[in-house]
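> Sharing a model prediction with you, sequence too.
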Amino acid sequence: MMTNLFSSFDPSTIFLSLNWISTFIGILFIPSMYWLIPSRWNFLWVKMIMILHNEFKVLLGTKFKGSTLIFISLFSMILFNNFLGLFPYIFTSSSHLIMTLALALPLWLSFMIYGWFNNTIHMFAHLVPQGTPPVLMPFMVLIESISNIIRPGTLAVRLAANMIAGHLLLTLLGNTGPSMSLVMINILIFAQLLLLVLESAVSIIQSYVFAVLSTLYSSEVI
């Protein structure tokens, strides 16, 4: 029995910190796709990776070859965690800020350190957009600096909030089932199935958004 609505997201329930092992369950899917005879799932996954590679390559350019692999791996990890969280009794690590910040903050810090050490003039130029009147330049520097600093926070909160929102909605609707009539339960099951499809789409979209925004942030410091 849940003590409150958010206790289903508590990482310390039942198995203490062992819940975080669910983050790496996605690795179990790799052997059947890569180390056995190629299947349709394998071709589908390779096709999706190539589409992402071509898209990220346009954003990053050709200065650092192979850098798209970082963001494709990031996309894959978040996608696995988002989908696994839709299964019953599997801990959703991507709905916790400690997980999403652990992904966003090191990425952002590495971009900033690289940019300020290697492209200092370029980084200063980003603080003042082209065509800004001289009077507004101090304000633009302040605004751009703040927007740059909060980037890892917005990345982390966006992913965690979207995953929590869908799970909470499914939980709230599911808890009303025992008090409903047979007709309403059928309608509820249909609504839950539609929400599950929506959550599957959200899982893919949020993984893609996280990876693309990370790519865009990295392309600014090159």
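That came in fine, so what should we check first?

> drop to CA atoms for contacts and neighbour counts, all remaining ones
Noted.

> and the top helix by length along the chain, what does it pack onto?
Once the chain is assigned using DSSP state H, the helix that runs over the most residues is helix 182-219. For helix 182-219, the elements it packs on are helix 40-60, helix 68-84, helix 97-118, helix 151-175, judged by 3 or more Cα pairs under 8 Å, 6 or more residues apart in numbering; DSSP states H and E.

> if we go to 7 Å?
Where contact means 3 or more Cα pairs under 7 Å, 6 or more residues apart in numbering; DSSP states H and E, helix 182-219 is packed against helix 40-60, helix 68-84, helix 151-175.

> Burial check on the spatially closest residue to residue 107 that is not a sequence neighbour, number of neighbours?
Sequence neighbours aside, residue 214 is the residue nearest to residue 107 in space, at 7.6 Å (criterion: Cα to Cα, 6 or more residues apart in numbering). Taking other Cα atoms under 10 Å as the neighbour definition, residue 214 ends up with a count of 20.

> start to end distance for stretch 32-40?
Start and end residues of stretch 32-40 are separated by 11 Å (Cα to Cα, to the nearest Å).

> The longest helix of the chain versus helix 68-84: what angle between them?
Taking axes from the mean of the first three to the mean of the last three Cα atoms, to 10 degrees, helix 182-219 and helix 68-84 form an angle of 170 degrees between their directions.

> Please verify my assumption that residue 83 contacts residue 203.
Yes - under the criterion of Cα atoms under 7 Å, residue 83 lies in contact with residue 203, with a separation of 6.4 Å.

> May I have the residues that are in contact with residue 52?
Shown here is residue 52, whose contacts under the criterion Cα atoms under 7 Å, 6 or more residues apart in numbering are residue 72.

> quick one: it and residue 45, what's the gap?
Between residue 52 and residue 45 the computed distance is 11 Å (Cα to Cα).

> How about residue 191?
Counting by Cα to Cα, the separation of residue 191 from residue 45 is 30 Å.

> Between residue 83 and residue 203, which has more neighbouring residues?
residue 203 (25 against 18).

> my guess is the more buried one meets residue 84, correct?
No - Residue 203 is beyond contact range of residue 84, at 9.8 Å (criterion: Cα under 7 Å).

> so can I have a markdown table of the helices and strands packed on helix 182-219 showing distance to residue 107?
Shown next, in a markdown table, are these (distance: least, Cα to Cα, whole Å):
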| stretch | distance to residue 107 |
| --- | --- |
| helix 40-60 | 15 |
| helix 68-84 | 10 |
| helix 151-175 | 8 |
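
> Included below, for side-by-side comparison, is a second structure:
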Amino acid sequence: MPMSCEKMQTLKEIIEGKSDIWWHQWWRDNAAALEKELGRTDYLKLKYGRLTAAAEYLTKNNVSFEWSQKGRLAETYSLLGDNLLDENGKLDFNKLDKHWGGAISLFHDGQVDKSMALFEDRLYQIVKSQDVMAFEEIATEDILFRLGETDFALACLRTIVNLKSNERFKDILLDFNEYYDDLVFANIEWAEAEYEKHISSGRT
């Protein structure tokens, strides 16, 4: 059974930037009904694919739309966890800054050295505790780029790229990488490639 026309219309309006509703709010309000309306495959695609999957669902059901700038922002917000959003599903900068240990606001204030010192401390705790999922998340910085925090993201990537030569991390980084069969060093190499890509494209 397909999604109701009313729900599809709201998704279309979110994508086209004509709605004040954001993905997380829409999902919270409709998830229970969707679980009954949709087949399990479509339901799970929406649950985990979020607004990107919603656009694919609309296309599959012959609903035309044009992505707007606000719609792309909504797509980015849909990828964030509830811990970074306000009650309406919109980014809460204070929560984002807190998630990064206050490093973003310091960076915005021009206190780059203090900002990166905080970021390095956060990295140290992640590496020391061997939290590979947190390390993979922090090594990509993809969300920061998508949120427009390009300069901060590049500074973070530069710090990650230099981890292997950072004496503070020497022993714990080797142990971390060995435990996860070189996955950690692979993430650092990926971070280096991303850093070089953004620098060469002039995104500084």
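Arrived safely, thanks for sending. Not measured: the values here are computed from a predicted model.

> Superpose the two chains and report the TM-score.
Structural agreement between the overlaid chains, expressed as a TM-score with TM-score structural alignment, normalised by the length of structure 2, amounts to 0.26; 82 aligned residues with a Cα RMSD of 4.8 Å.

> related to what we said a few turns ago, right, so the helices and strands packed on helix 182-219 of structure 1: which one is the most enclosed?
Using mean count of other Cα atoms under 10 Å, the stretch among these with the largest mean neighbour count is helix 68-84, at a mean of 20.

> Please name every helix or strand in contact with that helix.
In terms of contact count using 3+ Cα pairs under 7 Å, 6+ apart, helix 68-84 of structure 1 is assigned the packing partners helix 40-60, helix 182-219.

> Next, count neighbours for residue 78 of structure 2.
Neighbours of residue 78 of structure 2 under the rule other Cα under 10 Å: 24.

> should've said residue 127 of structure 2
Other residues lying near residue 127 of structure 2 total 21 when counted by other Cα under 10 Å.

> Give me the helices and strands touching the host helix or strand of it, please.
Residue 127 of structure 2 is part of helix 112-128, with elements assigned from DSSP states H and E. Packed against helix 112-128 of structure 2 by the contact rule (3+ Cα pairs under 7 Å, 6+ apart) you find helix 103-108, helix 170-179.

> Contacts for the helix or strand following the longest one next, please.
What that stands for is helix 170-179 of structure 2. Moving toward the C-terminus from helix 170-179 of structure 2, the next helix or strand (DSSP H and E) is helix 183-200. For helix 183-200 of structure 2, the external contacting residues (Cα under 7 Å, 6+ apart) are 136, 139-140, 154, 157-158, 160-161, 177.

> Out of those, flag the one nearest to residue 127 of structure 2.
Distance to residue 127 of structure 2 across the contacts of helix 183-200 of structure 2 (Cα to Cα) is lowest for residue 177, with 9.2 Å.

> Tell me how far that closest one lies from residue 171 of structure 2.
Distance of residue 177 of structure 2 to residue 171 of structure 2, computed by Cα to Cα: 10 Å.

> More neighbours: these two, which one.
Set side by side, residue 177 of structure 2 and residue 171 show more neighbours around residue 177, with 18 against 11, by other Cα under 10 Å.

> count of residues packed around the residue lying closest to that one once chain neighbours are set aside?
In space, residue 177 of structure 2 comes closest to residue 184 once its chain neighbours are excluded; the distance is 4.9 Å by Cα to Cα, 6+ apart. Residue 184 of structure 2 is flanked by 23 other residues according to other Cα under 10 Å.

> and if you look at residue 144 of structure 1?
14.

> OK, contacts around it?
With the criterion set at Cα under 7 Å, 6+ apart, residue 144 of structure 1 makes contact with residue 127.

> Verify the stated contact: residue 119 of structure 2 with residue 103.
Yes - using Cα under 7 Å, residue 119 of structure 2 makes contact with residue 103 at a distance of 6.3 Å.

> In terms of packing, which of these two has more residues around it?
residue 103 (26 against 21).

> Show me which helix runs longest in structure 2.
helix 40-60.

> So what touches that one?
Counting contacts by Cα under 7 Å, 6+ apart, the residues touching helix 40-60 of structure 2 from outside are 8, 23, 34-35, 75, 78.

> Give me the distance between the nearest residue to residue 74 of structure 1 once chain neighbours are set aside and residue 159 of structure 1.
Spatial nearest neighbour of residue 74 of structure 1, chain neighbours left out: residue 211 (6.5 Å); criterion: Cα to Cα, 6+ apart. Taking Cα to Cα as the criterion, residue 211 of structure 1 is separated from residue 159 of structure 1 by 11 Å.

> ok, residue 35 of structure 2 - how many residues close by?
The number of residues near residue 35 of structure 2, taken as other Cα under 10 Å, comes to 14.

> One more: residue 29 of structure 2?
Using other Cα under 10 Å, residue 29 of structure 2 has 11 other residues around it.

> mind checking how far residue 109 of structure 1 is from residue 151 of structure 1?
Counting by Cα to Cα, the gap between residue 109 of structure 1 and residue 151 of structure 1 amounts to 10 Å.

> about what we covered before: quick one: the helices and strands packed on helix 68-84 of structure 1 as CSV, columns for distance to residue 74 of structure 1 too.
Output for those, formatted as CSV (distance: least, Cα to Cα, whole Å):
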stretch, distance to residue 74 of structure 1
helix 40-60, 11
helix 182-219, 6
